[in-house]
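**Q** pasting a predicted model and its sequence here:
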Amino acid sequence: MQIKNKTKNLIVSKEVIIAKNFYSRLKGLLGKENLPENQCLIIYPCKSIHTFFMKFPIDAVFIDKNYKVLKILKNIKPGKTSSYVKKSWAVIEMPVNTLVESKISTGDELLLLSDNI
C-alpha cells in the first residue's frame, strides 16, 4: 500500500504498515531501531500518540475518516505525548523530517492506495 496526497498529486509514502487491533496499536513502533524512509505506520482509531520507550523521533499526521489532514506534528522526540485531537480518526507516523510543506499541509486530502491499483 501507498499513501498519496490527493491535493498535491504526489506519493507521500511507498510502504504502509497498519495497526488496527489492540496488540498492533499497543506495540506501534516500539522495539524498532528506526522507521525507514518511505515507510509509515497508520494507527486507528487514534486521537493522540506517545513516544515513550521509542528509540527515535517521528513526524505525525492526524487525519479524519475522510483522510483529511487535521494536524501535523514534526520531530516528536522519544518520551513525549501529543495533544488530543478530538476529530482525529487515525494517525500516520512517519520518519522524522518527512513532513515538509511540499508533501503534506493541514487541510490536504490523502488517499490509501492498494499495491494492485
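**A** Done, it's in.
**Q** make it CA atoms for all contacts and neighbour counts henceforth
**A** Will do.
**Q** how would you label I92: helix, strand or coil?
**A** strand (DSSP: H, G, I helix; E, B strand; the rest coil).
**Q** mind checking how far the longest strand anywhere in the chain is from the chain centre?
**A** Scanning the chain for the longest strand, with DSSP state E as the assignment, gives strand 69-76. Computed by C-alpha atoms, centre = their mean, to the nearest Å, the chain-centroid distance of strand 69-76 equals 9 Å.
**Q** in it, what counts as buried?
**A** V69, L70, K71, I72, K74, N75, I76 (16 or more other C-alpha atoms under 10 Å).
**Q** could those residues go into CSV alongside distance to E33?
**A** Below are these laid out as CSV (distance: C-alpha to C-alpha, whole Å):
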residue, distance to E33
V69, 27
L70, 28
K71, 26
I72, 23
K74, 19
N75, 16
I76, 15
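**Q** which one of the residues you listed sits closest to N5?
**A** Minimum distance to N5 across the buried residues of strand 69-76 is 9.8 Å, recorded for V69 (C-alpha to C-alpha).
**Q** against that first model, consider the following:
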Amino acid sequence: MHLSGDLGRDDWSGRHSIRHRALSDGGEDEVKRLLARNVNLNSVIADKVGVAATRVARRTGLLNHERLEPGEALWIVPSRGVHTFGMKFTIDVIALDERGVIIDCVPNMKPWRIRFPRRGTAGVLELPAGRVAASGTEIGHRILFEMISMGDLADRAQTKKGDGPIFSQKKGTADVLDSGGVA
C-alpha cells in the first residue's frame, strides 16, 4: 500500500518523468498483460502485473487481496514508500528509480510494517513473499515493464540491456506505459 500525504508524497502527479497512458489500444477483444523482466538476468519476475497509478489505487494497494498468486505483482507509481498496515499476508517489496534500477529491496515484509520513503524512488513493485530471492533479483538490477498481448506470450522477444526507458512496447501493442515527455 502506498504511503499518502507528506510521507509518501501523494502530491507527486506531474512531478516525475514516468507518464501513464491507457493500457488498451482500442481492441477490446485482445487481452493484454504487463510483465516485469529482470534485464540483468533476462528473466521474468512477474507476468501478471497490476498498475496502481491513481491516488485511490495507490491508497488501496493490496488491501483487498487475500494473497498474491505466483506471477502476480503490483506496480505502485509514483510511490517512494509503502506500508502493510491492514494487509493479510507477507510480500517482497522492491523500490525502483526512474530508469527501473532497483535501489532498495525489502524481502518478506510482514503485515503492519512500513518501508519509509527513500530518495530517488520512482515506484515500488510488490511481489509474493520469497519471489525476489527465488528469482535471484538484487539491488542494482534493472527491471523493465513490458506490455504484451496474450498472443505475444509464446514469442516474447529478448530485451536488450541498457539505460533506456523503464517501460517497453512489444510488437502489435500501443498506448503503453513509457518514460519521459508529456502525455
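**A** Sure, I can see it. Predicted model, so just to flag it, every value in this text is computed and none were measured.
**Q** fetch the TM-score of the aligned pair.
**A** The TM-score (TM-score structural alignment, normalised by the length of structure 1) is 0.95; 117 aligned residues with a C-alpha RMSD of 1.1 Å.
**Q** if we can go back for a sec, so the longest strand of structure 1 matches what in structure 2?
**A** The aligned range for strand 69-76 of structure 1 in structure 2 is 102-109, by TM-score structural alignment.
**Q** the matching stretch vs structure 1, average offset?
**A** Compared with structure 1 after fitting, stretch 102-109 of structure 2 has a mean deviation of 0.6 Å; criterion: mean C-alpha distance after the TM-score superposition for structure 1.
**Q** please name the nearest non-neighbouring residue to the residue positioned nearest the centre of structure 1.
**A** Residue closest to the average C-alpha location in structure 1 (C-alpha atoms, centre = their mean): I92, at 1.3 Å. Spatial nearest neighbour of I92 of structure 1, excluding adjacent residues (C-alpha to C-alpha, 6 or more residues apart in numbering): I42 at 4.4 Å.
**Q** just checking, that neighbour touches A19?
**A** Yes - with contact defined as C-alpha atoms under 8 Å, I42 of structure 1 reaches A19; the gap is 6.0 Å.
**Q** tell me which residues are up against the match of strand 69-76 of structure 1.
**A** 84, 90-97, 115, 120-121, 129-130, 132-133, 138-143 (C-alpha atoms under 8 Å, 6 or more residues apart in numbering).
**Q** can you give me the strands for structure 1?
**A** 2-5, 10-13, 15-19, 39-43, 58-63, 69-76, 90-95, 110-113.
**Q** could you dump those to TSV with distance to R25 of structure 1?
**A** Formatted as TSV, the strands of structure 1 follow (distance: least, C-alpha to C-alpha, whole Å):
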stretch	distance to R25 of structure 1
strand 2-5	19
strand 10-13	19
strand 15-19	5
strand 39-43	6
strand 58-63	15
strand 69-76	18
strand 90-95	11
strand 110-113	19
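**Q** K27 of structure 1 is nearest to which of these?
**A** The nearest among the strands of structure 1, by C-alpha to C-alpha, is strand 15-19 at 8.6 Å.
**Q** how much does that closest one deviate in direction from strand 39-43?
**A** If you take axes from the mean of the first three to the mean of the last three C-alpha atoms, to 10 degrees, strand 15-19 of structure 1 sits at 20 degrees to strand 39-43.
**Q** can you check which part of structure 2 strand 15-19 of structure 1 sits on?
**A** Under TM-score structural alignment, the match for strand 15-19 of structure 1 is residues 48-52.
**Q** with structure 1 superposed, average distance for that stretch?
**A** Mean deviation for stretch 48-52 of structure 2: 0.3 Å (mean C-alpha distance after the TM-score superposition for structure 1).
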